[in-house]
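1. Sequence and predicted model, in that order:
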Amino acid sequence: MISFHTLMGAIALLSGAFNLVTTKGTKTHRIMGWTYVLSMGALIITSFAIFDLFGGFGPFHVMSMISGVTIALAVYFPLRRHKHKNWLEHHYMWISWSYVGLLMATGSHLFEYGPEGWSGLARAFLYWGLPCIVGASIIYWNKKRLLTKHS
């Protein structure tokens, strides 16, 4: 299960990164977007079969549920665009934050391998704080440009 979970995570990281840096709204964007969504779905589902860390339901399972909500909302708005005037903005925000969450979750797996001598707080900043700050900056910096270009 862990191997499949890891594979789905790698596919999500790559397809999500691809969509972040390439032209939006193309056929390739939609294919890679669905690849991201499906791999995230598999990643989320398989996370509920992994109990090694806490011996049962733990905080990462809660984060998986939150991730499921972000993915569902990211997909909902484009599928229902005829009902939502600002569907593109909603899609952009939910899918972008989904990817930031994925980066932070990936960091959680690297936590114990952080720079030697760094405190837990410093590692938390490296793996959670930094992706969140950089991600937020990029999301909000690109938001107006992307939405103006594609509306």
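-> Done, it's in.

2. From now on I want contacts and neighbour counts done on CA atoms only, so please keep to that.
-> OK.

3. Secondary structure element for the residue of the chain positioned farthest from its centre, which one?
-> For the chain, the C-alpha farthest from the mean C-alpha position belongs to Gly117; by Cα atoms, centre = their mean, that distance is 29.0 Å. Gly117 belongs to no helix or strand when assigned by DSSP states H and E.

4. also this one, for the comparison:
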Amino acid sequence: MSSLTVPGSVHTVLAAAGIVLGLIQFLARKHGSLHRAVGYAFVYVMMIGDCAALLVVQFTGAFNILHVGALINLVCVTGGLWPVLRSPRRPDWREKHYLWISLSYLGLMAAAATELVVRTIPFRSTGQSWLVTLAVTLAVTLVGRALILRHRPAARDPV
């Protein structure tokens, strides 16, 4: 197994921090200064961690599908931050914020589950590892989708 590069180490540490921060957000009350502070920490961790991921090329030597995931996550984080920072805020800003940030966390969890499986199970072939990677990603995504829909904030009437 190869050792981590500096960008790989930064990405790994920040991804782990993102998992913890996202879990705190999921379990804690959704309003107030704690939610804001942890939320901004999550956004910074994800943005820097995704940018670090874009510098990791040790597996294939070039841009690959994993980099696409980092770019998609950057879009999700930005999509989650935009409704909060926009002025004036649209009536549906909470729903948009929740959806985009939830998708970012879901992507992080799918990547973490995939990383865990790929690093712990010995595969006989690259094809076998890609098939398992797809299955794990799909399973985490389906469970995450169900949780996102179940816990989404109630729609608000326009002001």
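-> Received the coordinates, thanks. As the structure is a computational prediction, the values presented were derived from the model and not from experiment.

5. Contact partners for Gly80 of structure 2?
-> Gly80 of structure 2 makes contact with Lys96, His97, Tyr98, Leu99, Trp100, Ile101, according to Cα atoms under 8 Å, 6 or more residues apart in numbering.

6. Helix or strand for the equivalent of it over in structure 1, just tell me which one.
-> Matched to structure 1 by TM-score structural alignment, Gly80 of structure 2 sits across from Ala74. Assigned by DSSP H and E, Ala74 of structure 1 belongs to helix 59-79.

7. mind listing what the aligned residue in structure 1 for Leu116 of structure 2 touches?
-> By TM-score structural alignment, Leu116 of structure 2 lines up with Leu110 in structure 1. Contact partners of Leu110 of structure 1, counting by Cα under 8 Å, 6+ apart, are Tyr127.

8. State the three-state secondary structure for Leu110 of structure 1.
-> Classification of Leu110 of structure 1 using DSSP: H, G, I helix; E, B strand; the rest coil returns helix.

9. Tell me the secondary structure at Gly55 of structure 1.
-> Applying three-state DSSP: Gly55 of structure 1 is coil.

10. OK, contacts around whatever residue of structure 2 lines up with it?
-> Matched to structure 2 by TM-score structural alignment, Gly55 of structure 1 sits across from Gly61. Shown in contact with Gly61 of structure 2 (Cα under 8 Å, 6+ apart): no residues.

11. who are the neighbours in contact with the spatially most central residue of structure 1?
-> For structure 1, Tyr99 is the residue whose C-alpha lies nearest the centre (Cα atoms, centre = their mean; 2.3 Å). Taking Cα under 8 Å, 6+ apart, we find Tyr99 of structure 1 in contact with Leu13, Gly16.

12. Thank you kindly, that will do.
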